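1. Take a look and give me a structure for this.
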Amino acid sequence: MTDQTSESGEIETDFTVGQDNVDGKLGPLGFDIHNPVFAISGLAAVAFVLLTLIFPEQAGTTLSAVRDFAITKLDWFFMIIVNIFVIFCLVLIFLPMSSVRLGGKDAVPDYSYLEWFAMLFAAGMGIGLLFFGVLEPVYHMNVSEPLGVASPIAADGSIIAANVEAARAMGLAATFYHWGLHGWAVYAIMALALSLFTYNKGLPFSIRSCFYPILGDRVWGWWGHWIDILAVFATLFGLATSLGLGAQQANAGFNFAFGLEISTNTQVVIILLVTAVALVSVYRGLDGGVKILSEINMVIAILFFLFVLAVGPTLVGLNGFWTGLVAYTKEIIPLSMPFGREDDAYREGWTAFYWAWWVSWAPFVGMFIARVSRGRTVREFIICVLLIPSLIIFIWMGVFGGIAIDQIITSPETSLVKANVIDSYSPELSLFGMLNELPFTKVASTIAIFLALVFFVTSSDSGSLVVDTITAGGKIDAPVPQRIFWCVVEGLIAIALLIGGGLAALQAGVTATGVPFAVLMLAMCYTIFQGLRSEPR
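-> Next up is the predicted model:
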């Protein structure tokens, strides 16, 4: 890194280095080995899978302890850091440096807006829309009670009319908070850093490159190796959580529609089958596999959403979106406060886990967004990445959550949503409980299952490409055998976590990697600012 003084007296920093700073070699199995990231990450991942499968009870106990510590002792840590990410992104939009174009002033976007949004949609949202779209608004309305808003359901199951509207609004607002600006700011930070230092500074497409303003040439040594290794594990565990949730929901859907047994063994088979399909997409690459599946995914999701909106209580669904949006706008600051609140179950059990999950997904989604965002200005990039996906999620969860809440309020005795979410807490069945009270239940349930599986595949294949890129030293065209290896490893980690403790184990993997990676991402805010300062505008 060299510093130069301009005529105005300002310091101009040149971070540009060549690709030859990364030492890579082709291994005997056709792997493009970035020494030693691939070896350490691969061996550690395989060892984790084997130990978890050999000692499932001990693994489950350990993972649960890790999760409990992270979400109860470090909830303030996650909330403060993610708040900083949001503020940084919003401030950056209004600074003159946001006119910088990713890829240089003459760069043009590689994908149209429709193609770009489709890939953002499929990779960044995934199974969460289906798994939490009904579950979370209903749960927050009744059980977690964010900001002290009382439940509308009395102990005897009757409805307390005076509490209904406030609880409905808060249930939706609390859900929007977890899926809106805060989460997408995490992705924006990672994606912007990667885009800037890869396309504008000529650095390898790897997480370590984002820290060149701080570490200089040391990013090509062990400092950089450990950063990339941590990014690999954050990605693997973040994806494994989504794959595990997807398998649980698909299994629940098959049980609801066709009577298939709900069991860990069934979920393992689902993961194996979906991983096999993902392998085909991984083999075909970004444009031939991931892009096509993302567009198919978006079309199916839109059709499914329109189907539910049309055959369900349309005005109730639309009102759910509007109610949630207004309440979210009003309550976003109180919900963001890490201290001085009494809703510990909501803040620790949901918010802390979510922020750890978003941070763990950041290397995966951030690298994926960066790969498809060349040619956008920084301002355009931040606005679109923050607002467009958030708005889509708000519409989806407002409609699905609004309809489900209405079903509980109007028919608490017969509502399957209430039975699944509140009475027995079977979260994977929440969506199908809502569909049960709509026309064409079996058709809608079948579409939901298929959509969950497609989301499953797009997360797995795009995640494999990202891990592949990190372990190959930033190369985006690493050999096919390496892509296949990581796709298989992702599926095996999800299986190991399911066997070693179920949902608690999935959450533990996310929080364990989320803590250190959140600190790295905080440093990225500084490096982004430094990098943009040195760009001509």
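2. Please count neighbours and contacts with C-alpha atoms only from this point.
-> Noted.
3. Can you give me the buried ones in stretch 243-258?
-> 243-254, 256-257 (16 or more other C-alpha atoms under 10 Å).
4. which parts of stretch 528-537 are buried?
-> Buried residues in stretch 528-537 (16+ other C-alpha under 10 Å): 528, 530-535.
5. so how far is it off the chain centroid?
-> Relative to its chain's centre, stretch 528-537 lies at 28 Å (C-alpha atoms, centre = their mean, to the nearest Å).
6. which residues touch the helix or strand containing Phe304?
-> According to DSSP states H and E, Phe304 maps onto helix 291-311. Helix 291-311 has contacts (C-alpha atoms under 8 Å, 6 or more residues apart in numbering) with 115, 118-119, 121-123, 317, 396, 399, 438-439, 444, 447-448, 451, 454-455, 458.
7. ok, now stretch 512-528?
-> 66-67, 70, 78, 81, 85, 88, 189-190, 192-193, 196, 210-214, 230-231, 233-234, 237, 356-357, 359-360.
8. Please generate a structure for the following sequence too, so the two can be compared:
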Amino acid sequence: MDAKVSARIKTRPPHRSAVASNENIQILGLDVHRIVCPAAVLMIVALVIYSVSDPASAGHFLNKAKDWTIVNFDWFYIIAGNAFVAFCLLLVLSPAGNVRIGRGETRPEYGIVSYFSMLFAAGMGVGLLFWGVAEPLAYYTGWSHTPLNVPKETPEAVHAAMGATLFHWGLHPWAVYCIVALIIGYFAYNRGLQNSLRSGLEPLIGAAHKGWIGHVVDIFTILLTTFGLSTSLGLGAMQAAAGMHHVFGTPNSFAMQAGFIVFVSVLSALGVGAGMHAGIKLLSNINMALALGLLIFVIIGAGVVSFIAGLGSSTADYAEYFIPLANWAGRKDSEWFRGWTVFYWAWWASWAPFVGMFIASISRGRTVRQIVISVMIAPTLVALLWMTAFGGAAIHQAESGVGELAGGIKDVTLTLFWFLEALPFAQLTSFLAVILLAIFMVTSVNSGCLVVDTLASGGKETTSGFQKVVWAAVVGVVTLVLFIVGGDDALKAAQAGAIALGLPFMALMFVLMLGLFKALIGEHKKRAW
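-> Predicted structure coming up:
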């Protein structure tokens, strides 16, 4: 046997498939937890029926719940986001950063390029593609209010737009993902507990985390993941169909949108069935290469000198506006603040369970410090490059009266394609954008399905490929039912529900964060001896 392979087998932590084996049952050939899986499926079905039976009523109720959490707990969201960033920086600077995720001398399974590609594709690749043009332009033109009430379409508005956009896509969201990844990774791969957020409760409530409290956490995570992915897939289908219609004249119809959902679902099933290396890793690497190609094209097409100057300016804008935007007290721009920043923080929270758990699964062998730096700093730098290239050039088009963006945002789903239309080879780059959108969605659904499958099976990571494919089908079917029967209203109702659930998740994270720090310090002291 090859020495390197032998070493990897020896150092890899023992598989924990037996963690909940006595609580698992066989249903239609699927190996699932006897409580978590049936309860989660029943709740998914109930929520889908509720959303599509009366989309207007469901939307009204769930939007009221979302608005109530955002209006009454805006301060909590901002404090929590700031605390998570501070906590991650503390881990980098403290001795706890030396702790390696994994037992013994476990070493990273994935190289830095593949590792970064996978975490980025799962975390927010779709969002950057969708909002890279639209968000800075929205702030600059006052499409939906302006950050800190800066006068729209002024030189100051340019700086505020870039600073606010980077604030939303920089350190804060990745801190949420990073903490979830560390909680799950440490307790699963160092303590041998179940691969779930429930394990983070063990230092606080002991063996009780294996009981009904842990079941509730797992069911909650499955619901957030399923509906977070479904709403993103449905809204992504709307952008893809609108873009194809605008560029190639194909029908912007329910059939095209549903076709996109089916296409992504089938690719997701193939990818998740193929496994991590042959599926998710390969797709993530392809997607990052295509995204890099599109980024380079935009930089060249919009002007390299302008991009370099904008890069320095955007960095300064992020630093200048970081503290004012992180402040929650005495804000005069409450409509913008709640409609954008607090909404984003709640949305990141709704995605954090599955993105964080996925990051944990690919981070074994790295130290806490390495994970924090990789997960927070590298994506923030990519967001800086992307937003400067796309957002900065879009604002310049609006300022200069170039193309469709001269009139501001008319249709947010078409903003990216209008931007590309003003550059050379518009049809080619627009088609590439649609392909990127599809593959980014595939990688997000893939990673989410792996997480749901692990939770539904009681913490097992080596279930059959068929079982993983079933969960990809579930996400696709939920999206199609919401989209076809309830339309945009049902999708937005489901999204509002997921965002409302972000509040209790943020509160749970505070508790888990304290338990993690205590455990990491104890681990460091033990290893020092």
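9. hang on, the earlier thing: could you pick out the buried ones from the contacts of helix 291-311 of structure 1?
-> Burial by neighbour count, 16+ other C-alpha under 10 Å: within the contacts of helix 291-311 of structure 1 this picks out 115, 118-119, 121-123, 317, 396, 399, 438, 444, 447-448, 451, 454-455, 458.
10. Which ones among the residues you listed lie within helices?
-> Using DSSP state H, the members of these that fall in helices are 115, 118-119, 121-123, 317, 396, 399, 444, 447-448, 451, 454-455, 458.
11. so which of these comes closest to Val143 of structure 1?
-> Val399 (20.2 Å; C-alpha to C-alpha).
12. Identify the residues contacting that closest one.
-> Val399 of structure 1 neighbours (C-alpha under 8 Å, 6+ apart): 309, 316-321.
13. Now go through the contacts of stretch 512-528 of structure 1 and say which are in helices.
-> 66-67, 70, 78, 81, 85, 88, 189-190, 192-193, 212-214, 230-231, 233-234, 237, 356-357, 359-360.
14. Mind giving me the PyMOL command for buried ones among the residues you listed?
-> For the buried members of those, the matching PyMOL selection, counting by 16+ other C-alpha under 10 Å, is:
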select buried, resi 66+67+70+78+81+85+88+189+190+192+193+212+213+230+231+233+234+237+356+357+359+360
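15. Run through the residues that contact Lys25 of structure 1.
-> 32-35.
16. Go again with 6 Å.
-> 32-33 (C-alpha atoms under 6 Å, 6 or more residues apart in numbering).
17. for the one 5 residues further on, same thing?
-> Applying C-alpha under 6 Å, 6+ apart, one finds that Gly30 of structure 1 lies in contact with no residue.
18. Structure 1: matching residues for stretch 416-426 of structure 2?
-> Under TM-score structural alignment, stretch 416-426 of structure 2 corresponds to residues 431-441 of structure 1.
19. cool, stretch 184-203 of structure 2 as well?
-> Alignment note (TM-score structural alignment): stretch 184-203 of structure 2 is matched to residues 194-213 of structure 1.
20. what's the span of that stretch, first residue to last?
-> Stretch 194-213 of structure 1 has an end-to-end distance of 13 Å (criterion: C-alpha to C-alpha, to the nearest Å).
21. Next, the residues that contact that stretch from outside, please.
-> 16-17, 19, 102-104, 193, 219, 224, 227-228, 370, 470, 474, 527.
22. ok, 7 Å please
-> 15-19, 102-104, 193, 219, 224, 227-228, 367, 370, 470, 473-475, 524, 527 (C-alpha atoms under 7 Å, 6 or more residues apart in numbering).
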